[in-house]
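Colleague: The amino acid sequence is not available; the structure is as follows:
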């Protein structure tokens, strides 16, 4: 796993400042502490920080072809590189290393832009072809690895694995994008392709970007999308059998490494399934790592220990408590833009723990999105069944009115929050789902923002992100539709971003076999009735794993990987939160309504309402402003 950076003059004339390129590269030293490399020539500069995993002795970057006309900087792993290397050797290509990086170079020479369709893995890379005067960027299908870029007014194009590398370029405008702020306080992160800055972007998952000298145009091009094509109906037993075969293939492909390898083990179904599968494929005992909480309502460590005992892993556990909120400013520095998923704290700690024993760790991320494991899928389908019973013209005024007059009950489980349910039923599927996943609903954001800031938004609403993806959806099946929306928003914007930054902060490579694109493509073709069945999420996944995991692991209530924010904010962190939320650094932006900020603090501290999630998002935004100096 690595970090990449680059500078490209679209005019093809100017010399590249090698010292500036080096400074950009060194902002990502944590991503690759083993080696660093730079290459500059007229019009282009490439930088790389390396964490050695495959071909440790000869895989240095930037890496070139035989005549030095093609150069690459690469972050990720191509798991099928051996097969591709054999194919390219047969076609006459000459290799100087045994690295997956060189496979990409020769694949580009052989197949051009379509080379990405042959790669199985997680990747973000930039390739310079001097003969074609072309800079080619690509990001993997699911967005496991990040890639940021900006095209500046003077024709300079810059890119990097993290936003901080772009911020090291002095000419990058640091103007905050109001639409990104609206998105952040709705989703808890800034969804692709936006960043918090108006002039910087994320390359979306499954996209490439081709830049040519003399053409100052940066237009991403999609090369892959999830189809959700339901396969021919098969007996459930056959699907279960094939699922295990597909899972074994996905996990096995992710085991290639020349360094110590282990796994995260949360005690949930997904990570336990990955560990169980690894145990059947590996001869050595597996290193597994877990995080525990002092609060038993959030602690799954006892279940992780059960799996570890069953498969005789070398298991390690550490405890997270309220003092870990000292990580807030560190997290702001890692994520480079506002990021409000509080599970970043235990994720950071479990990566820190894993790095003490291994260089590569497999995780169970992706299982909920693939097999409909989130409770919100169950709620969304229940609401959709009610919607199907009456037209929108009747539902909207009826349930809209009930939603306005019914009192809000934040303390209750969602299915018993009548106000929330009525509001969802007054909407269509996409709007209802957006309403369900938002960390702050529209009515709360309307009160949070100042009048001046709402005018800057010019009517923009965060739901437009989901509307745009829904318009491109390949399916009209309701469950598949909301899964598709998560694959486009929550998975890359929240889950994979969290894991990438937390792991790279410790120079740890995390692999996600459940997001192997072949496994995802196969699973998307499983009928919705086998994913969400009788109110049971991940139905077919759990049935398939019954021979390998106990019912305690498979069928206990889902806990999630979260922290007790509500208790923290009323207890040991009360003063810290109030000070941060009312900090002039935050208030002087003109974005917020100070009266409503005080209202949230008072109501939460008094136990009247649970505002822990909105307050955490404000806290992280304040930390971003303070650490980043945004807008200065």
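Modeller: Noted; the coordinates are in hand. Please read all numbers here as calculations on a predicted model, not as lab measurements.
Colleague: drop to CA atoms for contacts and neighbour counts, all remaining ones
Modeller: Will do.
Colleague: three-state assignment of residue 485?
Modeller: When classified by DSSP: H, G, I helix; E, B strand; the rest coil, residue 485 comes out as helix.
Colleague: residue contacts, it?
Modeller: 466, 469-470 (CA atoms under 8 Å, 6 or more residues apart in numbering).
Colleague: same check, this time on residue 46
Modeller: 4-7, 21, 38-40, 62, 72-73 are the contacts of residue 46 under CA under 8 Å, 6+ apart.
Colleague: which of those sit farthest apart?
Modeller: Farthest apart among the contacts of residue 46 by CA to CA are 21 and 72. That separation is 15.3 Å.
Colleague: Let's see which of the contacts of residue 46 end up in helices.
Modeller: Residues of the contacts of residue 46 located in helices (DSSP state H): residue 21.
Colleague: Using ChimeraX, define a selection of the buried residues within the contacts of residue 46.
Modeller: Selection of buried members from these for ChimeraX, criterion 16 or more other CA atoms under 10 Å:
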select :4,5,6,7,21,38,39,40,62,72,73
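Colleague: From the contacts of residue 46, pick the one nearest residue 32.
Modeller: residue 4 (9.4 Å).
Colleague: wait, the closest one sits on residue 76?
Modeller: No - with contact defined as CA atoms under 8 Å, residue 4 does not count as touching residue 76 (10.3 Å).
Colleague: Second structure follows, compare the two:
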């Protein structure tokens, strides 16, 4: 795993600032502490930080073709590089290294922009072709690896693996995007293609951007999408289980290719346990497994992880995280560069820290919930869809809208028993209801939180539009398929992949995700709903396939999640920290928030009247972001730093 950065002159062949590009590269040192590489020529600068995994001796970057006219900087892994190298050699290409990076420059020569369709893996890369005066940026299909870019006022295009690389550039427009603020407080992250800054963008998953000197920068182009449709007769559960095991073995086998120590995360959940069981069947040596235990039994899954580790005789490493492990708050703000509100970033950071003590590469179970139908919210959504289907929207909206307004809240109850939440969902269409259900702060809460100035800057924009945009391309009438598609495009990319990439790279650890192998994702998308969710059970296929290989209580216990005790923290050890952050000068100076609502959130939560832990954590992390961004720029972002909606 690595970090990439660089600058491309869109207007000519000016000499680019070496010191600046060096600083951009050094800002990502943690992503690749083994080696650093810089390349300069008129009109282009390429930079790379390397974490050596494959071809340790000759895989340095930037890497060039034989005549030096095509160069690439690459972050990730192309798992089918050996097959592609053999195919390219048959076409006459001569390889000088054994690295997957070199496959990219030869694939570009053979297939041009379509080369990305041949790559199986996780990747973000920038390729410069001198003869074509072209810079080609690409990101993998599921958005495992990040890529940021900015078209600057001086006519250059800057890019980097993390936003902090672009923040080194004095030409970056660092005004806060009000739409990004809306998305953050709705979703807990800023959704692709936005960033928190008006001047920077994220390349979306499965997209490329081809910049040509002397031409206007085009919009990114999608080269892949997943289609949720059942074509032909559906397989039986038994046949599908057998095929799943074969497909997963292939995916895991490809991700076990490494010249450095390799292991796996083992949470005790179904997904990571299935990956470890598969690894054990493919390895002659005991698998290295890493788990985090919690000293609060309410959040601890360590006993289930120990069962799986014992069954497969893994080299199991466990560390206990204290339930008051909140020292990372400011560190996380700097790590993520833009506001990010998933509190499970704390234990994820800790498990990556543990894993790096023993391995350089770790396999994870991320992506399983989205493809196998594992989230509890999917089952609740299907239940609500049956109710929505019984009455037309024209009747549901006024009836359930009224009930949703007058019914009292019951935060303490399971969601299915929270009448207010259910009534609100039934008053909406399917996409609006799902956006409502996954939002950290619901639309009415955001309206109450935002000041008139911020609401005016939004110009009517709502985070719902992120979901509407993706739903328009989903091409499915199935209720489960629709929300799976939405999660693959939003939550998986913006939350899960972002969390794991930054936490792992902070420790120079490469994480590989076998359940995000795109042929596997495509195959699962083509299976009927009944093989994913049946009655009150999710992940039907995955659980059936692994019944002979995993303990029953691991497969069929309630899903726990990687959570931390926010509600207790904010009433106890972080009581004053929350008050200082939410009611302090940093948020007040922006003019973006309603002071009375901020005080209500703090007082109602700390008195025990309401559980506002999610909005308070969002505000805490936003305040930490503002302080970090202010320190990086030398000035606190304030009223004047808020941009206008384009």
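Modeller: Yes, it's here. The shown structure was predicted, so the numbers you read here are calculated from the model rather than taken from an experiment.
Colleague: Superpose the two chains and report the TM-score.
Modeller: Here the TM-score for the pair of chains, by TM-score structural alignment, normalised by the length of the first structure, is 0.99; 632 aligned residues with a CA RMSD of 0.8 Å.
Colleague: hmm, back to that, closest one of the contacts of residue 46 of the first structure to residue 541 of the first structure?
Modeller: residue 4 (36.4 Å).
Colleague: show me the contacts for the most centrally placed residue in the first structure.
Modeller: Using CA atoms, centre = their mean, the residue of the first structure that lies closest to the mean C-alpha position is residue 496, 2.3 Å off. Residue 496 of the first structure makes contact with 143-145, according to CA under 8 Å, 6+ apart.
Colleague: now the strands for the stretch 151-300 of the second structure?
Modeller: 156-160, 201-202, 207-212, 221-222, 262-265, 288-294 (DSSP state E, counting those that start in this stretch).
Colleague: which parts of the first one are buried?
Modeller: Buried positions in strand 156-160 of the second structure, judged by neighbour count with 16+ other CA under 10 Å: 156-160.
Colleague: Can you give me the distance of residue 444 of the second structure to residue 20 of the second structure?
Modeller: Applying CA to CA, to the nearest Å, the value for residue 444 of the second structure to residue 20 of the second structure is 44 Å.
Colleague: Residue 390 of the second structure -> the first structure?
Modeller: By TM-score structural alignment, residue 390 of the second structure lines up with residue 389 in the first structure.
Colleague: okay, now its match: neighbour count?
Modeller: Using other CA atoms under 10 Å as the criterion, residue 389 of the first structure is surrounded by 9 other residues.
Colleague: ok, now how distant is it from residue 419 of the first structure?
Modeller: 20 Å.
Colleague: just to revisit the earlier point, quick one, which of the strands of the stretch 151-300 of the second structure gets closest to residue 531 of the second structure.
Modeller: The nearest among the strands of the stretch 151-300 of the second structure, by CA to CA, is strand 262-265 at 26.1 Å.
Colleague: can you pick the most crowded of the contacts of residue 485 of the first structure?
Modeller: residue 466 (21 neighbours).
Colleague: what secondary structure does the closest residue to residue 93 of the second structure other than its chain neighbours sit in?
Modeller: In this structure, residue 93 of the second structure finds its nearest non-sequential neighbour in residue 106, 6.8 Å apart by CA to CA, 6 or more residues apart in numbering. At residue 106 of the second structure, secondary structure determined by three-state DSSP is helix.
Colleague: Count residues in the vicinity of residue 106 of the second structure, would you?
Modeller: 23.
Colleague: one step back: make JSON lines out of the contacts of residue 485 of the first structure and add distance to residue 516 of the first structure and secondary structure.
Modeller: Shown next, in JSON lines, are the contacts of residue 485 of the first structure (distance: CA to CA, whole Å; DSSP: H, G, I helix; E, B strand; the rest coil):
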{"residue": "466", "distance to residue 516 of the first structure": "24", "secondary structure": "helix"}
{"residue": "469", "distance to residue 516 of the first structure": "22", "secondary structure": "helix"}
{"residue": "470", "distance to residue 516 of the first structure": "23", "secondary structure": "helix"}
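Colleague: Out of those residues, which is nearest to residue 220 of the first structure?
Modeller: Looking across the contacts of residue 485 of the first structure and measuring by CA to CA, the closest to residue 220 of the first structure is residue 469, at 15.4 Å.
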